[in-house]
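S.K.: Provide a 3D model corresponding to the input given below.
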Amino acid sequence: MSRRVVPAIAAAPLAAALGEAVPPPTFSADADFCVAVMLLGSVAFDMMLFYWLNYSDDSIRAAAWSVLSTSICTFTGVLIGMSWNQSFVYFILGPPEVAGPVKTILGNLLASIGWYILLQVVLMVVSGAVGLRPNSIVTIVLNLKCFGMLLGITTGASSLTMWGLIQTLAPHNLAATVGVLVSCVCTTGFMYRTGAWVRHFVAHGDGVVDEYERLWDYFVQETEDAALALSLSYLLVQSTCQTLMGWMPLKTGQAPPGVTPTRGDVLGLLVCGLGYVLLIPVLDLCVSHPKWPRPKSCAKMVVGKAGAFCLLFSMTWAVADILDSTAPPAQTVLALGTTFLGMVIILVLEYLKDLECTGRKFDQEAKALIGPVAVLIGFGWKQAFVGSLTTITAKVRVMPIPFQTTCMAAVMVAVVVPAW
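M.R.: So this is what the prediction gives:
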């Protein structure tokens, strides 16, 4: 009996639950080959992290820990947000192909609003604005950074799922894709203004705004910006692909069925990603209005993360030339590649920071790249984990696929988050 398997077939159930088209199998991998790739990838990954986190240079080691922490948060937040959206829509409306696109969008909208409300409530309690107040401000700030970052990315991933679906269903032309971007900004901005009004009402309930309420407001705004930047950067890259190549990638960055990215597509998207990253210092130089610090900071996050998505999609297409991009071996290679590339970027930035010709301003711009590098690594890990879940749920099914995926993601998060 042949030991050949077609891992791409395993992607069908989860892709159907997501409402995505399933690319046809393009590669048949021997089981021994799959195990070998996974084993070598795991060992290389562990050794690379060990070397990176124990680097002799203090600044590089600190940057490595910062990137790793943010990457873990990105990985878990995106995994929770997207898997919960799938289960929520399935539970309320049924499978996407039965519910239809409009109801699916409305279900994702409700899920996104729910995450935003949870973000407000959790940070309100953790900050001490309402309820018991911890004795140490340092403890409050650390808890706000932890839960704020995690919930911000989760909210952003939930919103990304909804707006990505809207952009996919909209006409594939420049006006429509830009219209989706503008709609995302306006709709999310209205939701944020409503949240700000609620915070103002709660903070002024006793006539005095204390430091706990100020901390609540500050960290909510910070997480709101991170969530909006995640959605906008993804939509921006999808619009870029549509403009340059005439087609949009799937949610995972893979080319749609019947489309094979050329080397020119890969290089073109890489150049666009570099251009987005270079916009970070340009925004610092050109936007200096004192009343625009928050829009400026959010815009820098958007272009930085857009550069990360461009790089991630390009690497996905490059790996797809060799392996089936829907199979776990290819996704392991992609996760390993994004981690290695993230390490190289940090090493290069730290080397440039140590040069005499660079100053404090360059150090600030280099620090702004921590988030994009973390997005690159975090989404690379997320794709590898989702690929593994897809393979498992295709072989072993004890409940509807969205629920089973969410439960397995919850188990993974329960292991990762406490250690993080």
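S.K.: From now on I want contacts and neighbour counts done on CA atoms only, so please keep to that.
M.R.: Fine.
S.K.: And stretch 167-178, what's buried?
M.R.: 167-168, 172, 177 (16 or more other C-alpha atoms under 10 Å).
S.K.: List the contacts of that stretch.
M.R.: 180, 235, 239, 242-243, 247-248 (C-alpha atoms under 8 Å, 6 or more residues apart in numbering).
S.K.: Let's compare: structure for the following, please.
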Amino acid sequence: MLMGSIGFQMLMFYLVNWPDRDIQRYSWQVISQTISIFCAVLLFQGCNGLVEEHFIKGSSPPMEVAVDMGQMLFWLTCMQIVLAVTSGALNEYFGAEPDMEKVELNLKSWSVLFSHVAGFATINAWGSIQQEYFSGSPLQALMVVPIGYTGLIIIYHFFDIVREHVSHMDDDVKDEFEEKWDEETEEAENDVAGLSLSFLTVQALRFAISGLLPNQEGNESSSDAFSHSSRQCHILMGCGVGFFVLSISVVNLERLWEEPSKRMERVIEILNNYFTFGLSWCFFYGVRWGMSAARFTDENALLMVSIALFLSVVSFLTIFILDKVEDNHLFGEDSEIAEGATEKMISGLGILIGFSWEQSFDTAVDVVAEGLKHECPPLISKMVMSVILVLIVFPAWRIYILPMERELSEEMTEEGGKKALLKQYAQQHFDLFLHNATDEDDLDKAHLLMKRHRRNAHGLQHPGHGVPSGLKHLMVTSSGIVEVDAPEEHDRQEKQGEKKKRKNAAHQKDLAVSLLGP
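M.R.: Predicted coordinates:
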């Protein structure tokens, strides 16, 4: 675990500082997904262990299902309450007007964490029904998926009614913070549905392929885990490719549908998450079956770390290839389908890496807890370790990692691309001033051009507009007095820039940044 973690961390140092901004963005996304899933699983597993010990152990199947369903409702309700508070929707009760930028960051961090915790609680709840009442055949196991979807939609509808009621309690109008609460909560609920329903589907697929239904957590006995053939591994990974193809179909459906209703938008988003998570689950368990069957080790912890390292290397190599394909437009300049497929595959691979390292962390905590069983009950030690690790990791993720991921993701938008370009010019401006060999005339020119780039990035108007005609912006140079950055020239350059605007703001990284160029 130590060797694998250090190796992964050093690999991340290379990738987050890679010259290609897309690779940086994908790397930060992987780190963010890994840590959020890690924190969520630790919290849920620690709480779930105590619940099973005190409420489920020795009880009847109906009682077990009822407790698991109650735990799912508990985490879904916690998610609603936490997002309501962090969004600023309840600021009139707390007497503070929050800053929207800080609200968005806080909301995203808590949304991701609680959506994953609630997602694993939902897997556990519907999984208990799958284990107790629908384990007779793969088709029966698959029937839990539509049942689970219907149940979640009913729960979501109830929460939506509550949110609407709370939003209209004060002034009967939804302000921007209440809108943000509703938007982010629905997105988190969609993640919960996609994560849980895809896992239940892959459980049924594994049942159909191997003839064995894994337990609620997706684990098999040692003898069963080492018994899978290469053919079974290939079939399961082929199912992952099928999920990928279906996810592309959903993306294209979303683009072709001009004005879908709000309900249909939500169904499409859930399907989008469902197929993306399904791709990751299939690839993860397919590789796990293959490496378990290789029998190079009987130690579960070593096996999990090896799987995580293997998937990380293969996934990042694939991401590099797909990024080069997209950058070089090998499928054509205007191939939206190819771009959507590339983004979807990279997203699935990022989630896959997060899943694989989550399993390693979870196994490591189990091993340590088992080693301390003579000093402390494993359930207590696991809960304590989980809380301590989350208290250390979550603030670092919230303060440093998530903002970096959001900043790089925003560069994909037109506005974000302009700001990213402005930062590159500002850095060059800074370097020019620090370098003692920079000519004074070059500094003057760089400063004027820096102001132009700032206006472009923020959409500001040239200060010469509205000034009486005849006034000009002049600069004294060694070759004489010249007119620079006139409003008319500025407008002409803006129009030319619009014509040459790249289709994707992410390609801004290919633009030569020079304040001293012609």
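S.K.: quick one: TM-score?
M.R.: The pair, once superposed, lands on a TM-score of 0.85 when counted by TM-score structural alignment, normalised by the length of structure 1; 380 aligned residues with a C-alpha RMSD of 2.1 Å.
S.K.: which residues in structure 1 form helices?
M.R.: 12-18, 31-53, 58-93, 96-99, 101-127, 137-169, 174-203, 211-245, 263-286, 293-320, 328-353, 360-367, 370-395, 401-419 (DSSP state H).
S.K.: what does residue 379 of structure 1 align to in structure 2?
M.R.: Residue pairing (TM-score structural alignment): residue 379 of structure 1 is matched to residue 355 of structure 2.
S.K.: how about its match, what does it touch?
M.R.: 34, 37, 280, 284.
S.K.: who's in contact with the third one?
M.R.: Residues in contact with residue 280 of structure 2, defined by C-alpha under 8 Å, 6+ apart, are 240, 348-349, 351-352, 355.
S.K.: Could you dump these into CSV and include distance to residue 14 of structure 2?
M.R.: Listed next are those as CSV, based on distance: C-alpha to C-alpha, whole Å:
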residue, distance to residue 14 of structure 2
240, 29
348, 21
349, 18
351, 20
352, 20
355, 21
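S.K.: Filter those down to the ones also in contact in structure 1.
M.R.: Retained in structure 1: 240, 348-349, 351-352, out of the contacts of residue 280 of structure 2 (criterion both residues aligned by TM-score structural alignment, their matches' C-alpha atoms under 8 Å).
S.K.: Identify the farthest-apart pair in those.
M.R.: 240 and 351 (13.1 Å; C-alpha to C-alpha).
S.K.: about what we covered before: could you identify which of the contacts of residue 355 of structure 2 has the most neighbours?
M.R.: Highest neighbour count within the contacts of residue 355 of structure 2, by other C-alpha atoms under 10 Å: residue 280, with 30 neighbours.
S.K.: Distance of that one relative to residue 342 of structure 2?
M.R.: For residue 280 of structure 2, the distance to residue 342 of structure 2 equals 15 Å [C-alpha to C-alpha, to the nearest Å].
S.K.: just residue 306 of structure 2 next, same as before
M.R.: Taking C-alpha to C-alpha, one finds residue 306 of structure 2 at 26 Å from residue 342 of structure 2.
S.K.: same thing with residue 76 of structure 2?
M.R.: Distance of residue 76 of structure 2 to residue 342 of structure 2, computed by C-alpha to C-alpha: 32 Å.
S.K.: between the two, who's got more neighbours?
M.R.: More neighbours surround residue 76 than the other of residue 76 of structure 2 and residue 342, with 24 against 19 (other C-alpha under 10 Å).
S.K.: what separates the more buried one from residue 113 of structure 2, distance-wise?
M.R.: Applying C-alpha to C-alpha to residue 76 of structure 2 and residue 113 of structure 2 gives a distance of 12 Å.
S.K.: tell me, what's touching these two both at once?
M.R.: Common neighbours of residue 76 of structure 2 and residue 113, counting by C-alpha under 8 Å, 6+ apart, are absent.
S.K.: Report how many residues lie close to the residue nearest to residue 56 of structure 2 when sequence neighbours are not counted.
M.R.: Nearest-residue entry for residue 56 of structure 2: residue 64, 5.4 Å, with adjacent residues in sequence omitted and distances by C-alpha to C-alpha, 6 or more residues apart in numbering. Neighbour count for residue 64 of structure 2, taken as other C-alpha under 10 Å: 20.
S.K.: Counterpart of residue 64 of structure 2 over in structure 1?
M.R.: By TM-score structural alignment, residue 64 of structure 2 lines up with residue 104.
S.K.: Does that match touch residue 96 like I think?
M.R.: Yes - Residue 104 of structure 1 lies in contact with residue 96 (C-alpha atoms under 8 Å); the separation is 6.1 Å.
S.K.: Need the residues touching each of those two.
M.R.: Joint contacts of residue 104 of structure 1 and residue 96 (C-alpha under 8 Å, 6+ apart) are residue 89.
S.K.: Only the buried residues of stretch 370-382 of structure 2, if you could.
M.R.: For stretch 370-382 of structure 2, the neighbour count (16+ other C-alpha under 10 Å) marks 370, 378-382 as buried.
S.K.: Widest-spaced pair of those?
M.R.: Maximum distance among these (C-alpha to C-alpha): 10.9 Å, for 370 and 380.
S.K.: joint contacts of these two?
M.R.: Contacts common to residue 370 of structure 2 and residue 380, judged by C-alpha under 8 Å, 6+ apart, are absent.
S.K.: Just give me the neighbour total for residue 91 of structure 1.
M.R.: Residue 91 of structure 1 has 14 neighbours, counted by other C-alpha under 10 Å.
S.K.: Contact partners for the equivalent of residue 203 of structure 1 over in structure 2?
M.R.: Matched across to structure 2, residue 203 of structure 1 falls on residue 167, judged by TM-score structural alignment. If you count contacts by C-alpha under 8 Å, 6+ apart, residue 167 of structure 2 has them with 89, 173-174, 178.
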